[in-house]
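> build the 3D model from these lines:
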Amino acid sequence: MSGAQRHALSSAAANLGREFGGTFNTDTIERFLHASYDQFAAHSTVPNFLPLLAERFARQRLRALSKVEGNAHDGRPTVLFLCVHNAGRSQMAMGFFEYLAGDHAVAWSGGSEPGREVNAAAIAVMAERGIDISKEFPKPWTEEIVRAADVVITMGCGDACPVFPGKRYLNWELEDPAGKDPADIRPIRDEIEHRVRALLTELGVPARG
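Predicted structure coming up:
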């Protein structure tokens, strides 16, 4: 780890401390931050962005843990989209969910075997709908994130997907967009949009458009 990365991690720890200091102690915050950093460092091709990715993922994990422990719950439904690489289907689903639900619900995504980057063709076809998922990144699922979700949507990860008793699961059978060109991904994208809209209706969440 370079000196610049250490400085960036220290800044990230300070940011998280200001946000979660009233809920978690410094050791917990730093443990989640450094664990997140290590998860991405193992396969990242953009080391300069590792501290930022680690901060973003640690923030998500701490919010999830806070909800699981009953320290924070604003009443909004939380949906977790899971696939194998968290590079295509689950990223598109999260993109549609966040765009359509706005501030009325929360969406997370993860993968059983996270890839190195989000599928470029998936980014392109989502941009055709005015939805930017280019700043997203493949990430693993963690226990607290799964436990904090109200609904877990699985897409092709099979037995590798986490199962917790009492948790509501839905399995969406969708083609994997990996290796496909935009023309072949558009039908997958459109099916994902249809399913996300139906899910929002079921959850009683108003959808834009």
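> drop to CA atoms for contacts and neighbour counts, all remaining ones
Fine.
> what's the neighbour count on the closest residue to residue 161 other than its chain neighbours?
Nearest non-adjacent residue to residue 161, counting by C-alpha to C-alpha, 6 or more residues apart in numbering: residue 112, 6.4 Å away. For residue 112, the neighbour count with other C-alpha atoms under 10 Å is 21.
> what sits against residue 112?
By C-alpha atoms under 8 Å, 6 or more residues apart in numbering, the contact list for residue 112 reads 82, 83, 84, 85, 86, 140, 141, 157, 160, 161.
> hmm, the second one is touching residue 152, no?
No. Residue 83 is not in contact with residue 152 according to C-alpha atoms under 8 Å; the separation is 10.7 Å.
> neighbour count winner among the two?
The neighbour comparison of residue 83 against residue 152 (other C-alpha under 10 Å) goes to residue 83, with 29 against 24.
> just say helix, strand or coil for the residue nearest the centre of the chain.
Nearest to the mean C-alpha position of the chain, by C-alpha atoms, centre = their mean, lies residue 109 at 2.9 Å. Three-state call for residue 109 (DSSP: H, G, I helix; E, B strand; the rest coil): strand.
> and the nearest residue to it once chain neighbours are set aside, what does it touch?
Distances taken as C-alpha to C-alpha, 6+ apart place residue 81 nearest to residue 109, at 4.5 Å, with adjacent residues excluded. Taking C-alpha under 8 Å, 6+ apart as the criterion, residue 81 is in contact with 90, 91, 93, 94, 107, 108, 109, 110, 152, 153, 154, 155.
> please generate a structure for the following sequence too, so the two can be compared:
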Amino acid sequence: MSSVVTVQRQPGVLFLCVHNAGRSQMAAGWMRHLAGDLIRVFSAGSAPAETLNPAAVEAMAEVGIDISEAEPMVWTDQMASDVEVVVSMGCGDRCSTYPGTRLVDWDVADPAGQGLEMVRAVRDEIEIRVRGLVDDLVSDSDGVTEKRK
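Predicted coordinates:
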């Protein structure tokens, strides 16, 4: 005789951009800051840079979020298959779709090579989008519950 047990599972989000040095790192920083331990957070890039964008690090520090220790990394199919949502920012066709994973494309300007004012604007736009995603994931019980026999 088997019984059904409901297990709470944290939803996971993977933020992707080309270099994993600016947009995706800022989005991951915002998500960790806003959601704490409620959501598993990952970020990666299709062609990772050697280091983070210094202006992105500075812009996030201005709002009390430290992303300085993050390291750009390449995304893998395994990363994407382990999360419920993949957020793409500028990856275009390089971001595949994965069964059971929601792919969201955010049209956010690339802060690479831009001044601090532009990076601040990108940071603020990302914050608004991340807040909406946090609200969506935390209130969506289907996204956080899985049934096991």
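> could you tell me the TM-score of the two chains?
Scored by TM-score structural alignment, normalised by the length of structure 2, the superposition of the two chains gives a TM-score of 0.86; 133 aligned residues with a C-alpha RMSD of 1.3 Å.
> trace residue 101 of structure 2 over to structure 1, please.
Under the alignment (TM-score structural alignment), residue 101 of structure 2 maps onto residue 167 of structure 1.
> aligned to residue 121 of structure 2, what sits in structure 1?
Residue 121 of structure 2 maps onto residue 187 in structure 1, by TM-score structural alignment.
> quick check: longest helix of structure 2.
helix 116-139 (DSSP state H).
> for that one, buried residues please.
118-120, 122-124, 126-127, 130, 133-134, 137-138 (16 or more other C-alpha atoms under 10 Å).
> for residue 169 of structure 1, grab the count of nearby residues.
Count around residue 169 of structure 1 with other C-alpha under 10 Å applied: 15.
> tell me the contacts of it?
Per C-alpha under 8 Å, 6+ apart, neighbours of residue 169 of structure 1: 151, 152, 153, 154.
> please flag which of those sit within helices.
Filtering the contacts of residue 169 of structure 1 for helices - DSSP H - leaves nothing at all.
> of those, which stay in contact in structure 2?
Cross-checking those against structure 2 gives 151, 152, 153, 154 as conserved contacts, using both residues aligned by TM-score structural alignment, their matches' C-alpha atoms under 8 Å.
> so which residues of structure 2 form helices?
Using DSSP H, the helices of structure 2 run over 23-35, 54-62, 77-81, 116-139, 141-144.
> in TSV: the ones you listed, plus distance to residue 110 of structure 2.
Formatted as TSV, the helices of structure 2 follow (distance: least, C-alpha to C-alpha, whole Å):
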stretch	distance to residue 110 of structure 2
helix 23-35	7
helix 54-62	11
helix 77-81	22
helix 116-139	8
helix 141-144	29
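> residues in contact with residue 115 of structure 2?
residue 55.
> then residue 34 of structure 2?
Neighbour list for residue 34 of structure 2: 131, 134 [criterion: C-alpha under 8 Å, 6+ apart].
> just to revisit the earlier point, quick check: the farthest pair among the contacts of residue 81 of structure 1?
Put simply, by C-alpha to C-alpha the two of the contacts of residue 81 of structure 1 set farthest apart are 107 and 155, 15.1 Å from each other.
> out of those two, which sits in the busier spot?
residue 155 (22 against 19).
> where's the aligned partner of that one in structure 2 relative to residue 57 of structure 2, distance?
Matched to structure 2 by TM-score structural alignment, residue 155 of structure 1 sits across from residue 89. Residue 89 of structure 2 sits 18 Å away from residue 57 of structure 2 when distances are taken as C-alpha to C-alpha, to the nearest Å.
> okay, strands next: where are they in structure 1?
For structure 1, the strands defined by DSSP state E occupy 78-83, 106-111, 151-154, 168-171.
> residue 193 of structure 1 and residue 95 touch, don't they?
No. Under the criterion of C-alpha under 8 Å, residue 193 of structure 1 is not in contact with residue 95, lying 9.4 Å apart.
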